[in-house]
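[1] build me a model:
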Amino acid sequence: MSHSRLTVLAGPTAVGKGTVSTYIRDNYPEVWLSVSATTRSPRAGEEEGVHYYFVSAGEFESLVSDGQMLEWAVVHGRNRYGTLRRTVEEAMSDGRSVLLEIDLQGARQVKETMPDANFVFLAPPSWDEMVRRLVGRGTESVEEQQRRLETAKLELAAESEFDHTVINDDVRGAAAKLVSLMGIEPRED
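    Predicted coordinates for the structure are as follows:
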C-alpha cells in the first residue's frame, strides 16, 4: 500500500478537531470518521453513535479489560475516551480511508500499535485564538477552561511527535489540507 489507510488527528483542546472532523464527515463521504466511546455526558446537540458512543465507567472498563480498545485515555483528569478496535479494523479491511480524531495520549498509543499510520497535528493559529475559541464555545465552566488550557500547553509541546502539522486558521482550508495528506483530492467550491 502506498499510503496508510489510517490517519490520526490530534492537537490541543479547543483547536477545532471536532469542527474539522465534522466538516470532513459532511463533505468527504469517502473518509470513514471513527466514533469514539466516552464516559462524559453528551453536550447539547451530540447524538449517540454519531458524535460519540456514551458509555458508563463500568462499560468502558470492560471494553479496556477485554482488549476491545485501540486506544484510550483519561482526558483533562476526568473522563475516559477511546477508540473501538473492531470498528477501525473493519473500515480499513473494507478499503476505507479512516480518520481518528483523538487526544495526544491516544495518538501515542496508536503509534505504538500502528506506527505506519499517518499522524497529523492540528495546531491553532495562535495561543490567543485557541483561548478565544475555548471561552467562546461556552461549554465548560471557568475552572474547566483553566484545566483545559493547562493541558493544552503540554499538548502543544508534542507537535514534533507528528508526521505533519495543519494550522486550523480556516475550517475548510484545514480540512482540505488534511484530506490531501490522506491521499484524497480536496473539493473545489
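[2] can we go C-alpha only for contacts and neighbour counts from here?
    OK.
[3] how many residues are close by Q145?
    When counting by other C-alpha atoms under 10 Å, one arrives at 18 neighbours for Q145.
[4] how close does it get to G136?
    Separation of Q145 from G136 (C-alpha to C-alpha, to the nearest Å): 11 Å.
[5] now do D116
    Taking C-alpha to C-alpha, one finds D116 at 36 Å from G136.
[6] those two: who's more crowded?
    Legend: neighbour count by other C-alpha under 10 Å for D116 and G136, higher for D116 (14 against 11).
[7] residues contacting that one?
    By C-alpha atoms under 8 Å, 6 or more residues apart in numbering, the contact set of D116 is S4.
[8] in three-state terms, label it for me.
    Under DSSP: H, G, I helix; E, B strand; the rest coil, the three-state class of D116 is coil.
[9] hey, where'd the strands end up in this structure?
    6-10, 31-33, 36-38, 52-54, 69-75, 79-84, 97-101, 118-123, 164-167 (DSSP state E).
[10] can I get these in JSON lines with distance to V110?
    As requested, the strands of the chain are exported to JSON lines (distance: least, C-alpha to C-alpha, whole Å):
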{"stretch": "strand 6-10", "distance to V110": "8"}
{"stretch": "strand 31-33", "distance to V110": "16"}
{"stretch": "strand 36-38", "distance to V110": "14"}
{"stretch": "strand 52-54", "distance to V110": "19"}
{"stretch": "strand 69-75", "distance to V110": "6"}
{"stretch": "strand 79-84", "distance to V110": "10"}
{"stretch": "strand 97-101", "distance to V110": "10"}
{"stretch": "strand 118-123", "distance to V110": "9"}
{"stretch": "strand 164-167", "distance to V110": "16"}
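[11] to check against the first, give me the structure of this:
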Amino acid sequence: MPFRPEDQQDRPGYFFILSGPSGVGKNTLLGIVLQGLSGVYYMPSATTRPMRPGESQLNPYVFVSKDEFEEMIERGQFLEWKKIHTNDYYGTHLPSIRYAIENGYDIITDMDVLGCADAVAAFPEHICTIFIMPPSLDELSNRLYSRDADQRNIQKRLERVELEMKYQDKYDFVVVNDNLDESAQQLREIIQEVRTSKNFKGKREVPQ
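    I've put the predicted structure just below:
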C-alpha cells in the first residue's frame, strides 16, 4: 500500500485490530472512521470469497483465487490465515505489517479472534485490539438474515458467535455497535488516544 511520508511517526507504527462476530458492522464502522481520520491506513485482508455488490478490489478485501492464496501460503506471506464459513480463505499479509510497524506508519484492519491471537503473539508491543459487540444476539441474527439469503451460511456464522464472544475480555477495548454514529465516534476517539501515546500498553494478554 502507498504510504505518505508526512504520515510517518517518530515511533514504531501501531497495528489496530477490530474483531467481532460476522454481521456486527466492523467494515461499516471502519469506513466511517477512516473518512475523518488521517494518517491511519486500512490494510485489507486477502480472501477467496466472491466479491459482493458494492465491493471492489481492495475494498474491503484483496480478492484472489484459491490457487493464488495457496501459493502465498507456501511462500509464507501470511501472518495468519484461516478457512472459515463457506470454505473460503482469509489471510493477513505479513510483509505489509512489518513494513508499517518498522517505518512508523499506523495501520488498521479487521480480523477474527483466532487471527488476532496470532497477531498479538507476533507483535505484542505494537498492537491495539478492539472488540466490536452487537447490541444483542437477536439484532445480530437479524442483520445476518438481511444480507445473506443462504441460511446455511447464516447458521455457520451464528454457530461461531459463541466462540467469538468468549474473547471479548482479552481485548484492549470493547465497543458496542448499537448506534452507528456513536459507535464510530467512540472508535475514532480510541484510535486517536492510542496514537498520541508513544508507549501504549494494552492488556497484552495473548488470547488462548
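[12] report the separation between the aligned residue in the first structure for G54 of the second structure and T38 of the first structure.
    In the first structure, G54 of the second structure lines up with G45, judged by TM-score structural alignment. Applying C-alpha to C-alpha, the value for G45 of the first structure to T38 of the first structure is 16 Å.
[13] show me what V55 of the first structure lines up with in the second structure.
    The alignment partner of V55 of the first structure in the second structure, by TM-score structural alignment, is V64.
[14] I'd say its match and A46 touch.
    Yes. Using C-alpha atoms under 8 Å, V64 of the second structure is in contact with A46, at 6.8 Å.
[15] so for the two, which residue has more residues nearby?
    The neighbour count for V64 of the second structure versus A46, taken as other C-alpha under 10 Å, is higher for A46 (21 against 18).
[16] let me see the contact set for the more buried one.
    Y61, V62, F63, V64, F69, Y89, Y90, G91, T92, H93.
[17] got these as a markdown table, with distance to I130 of the second structure columns?
    Formatted as a markdown table, those follow (distance: C-alpha to C-alpha, whole Å):
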| residue | distance to I130 of the second structure |
| --- | --- |
| Y61 | 19 |
| V62 | 22 |
| F63 | 25 |
| V64 | 27 |
| F69 | 27 |
| Y89 | 23 |
| Y90 | 19 |
| G91 | 19 |
| T92 | 17 |
| H93 | 20 |
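[18] OK, contacts around the residue most central in space within the second structure?
    The centroid of the second structure falls nearest to D110 when counting by C-alpha atoms, centre = their mean (0.8 Å). By C-alpha under 8 Å, 6+ apart, D110 of the second structure lies in contact with I17, L18, S19, K26, N27, S45.
[19] what lines up with the second one in the first structure?
    For L18 of the second structure, the aligned position in the first structure is occupied by L9, per TM-score structural alignment.
[20] quick one: terminal-to-terminal distance for stretch 59-78 of the second structure?
    Where stretch 59-78 of the second structure begins and where it ends lie 19 Å apart, using C-alpha to C-alpha.
[21] so how far is stretch 176-189 of the first structure from its chain's centroid?
    Stretch 176-189 of the first structure has its average C-alpha position 17 Å from the chain's average C-alpha position, going by C-alpha atoms, centre = their mean, to the nearest Å.
[22] other residues contacting that stretch?
    H3, S4, R5, T7, I24, S97, N118, V120, V166.
[23] quick one, which of these are buried?
    Buried subset of those (neighbour count, 16 or more other C-alpha atoms under 10 Å): S4, R5, T7, I24, S97, N118, V120, V166.
[24] as CSV, these with distance to L156 of the first structure would be great.
    Converted to CSV, these look like this (distance: C-alpha to C-alpha, whole Å):
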residue, distance to L156 of the first structure
S4, 25
R5, 26
T7, 19
I24, 23
S97, 26
N118, 18
V120, 13
V166, 13
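[25] and the alignment partner in the first structure of I101 of the second structure, how many neighbours?
    In the first structure, the residue matched to I101 of the second structure (TM-score structural alignment) is M92. Neighbourhood size, M92 of the first structure [other C-alpha under 10 Å]: 16.
[26] can you name the residues that contact M92 of the first structure?
    R5, L6, V98.
[27] overlap between the residues you listed and the second structure?
    Shared with the second structure under both residues aligned by TM-score structural alignment, their matches' C-alpha atoms under 8 Å, the contacts from the contacts of M92 of the first structure are R5, L6.
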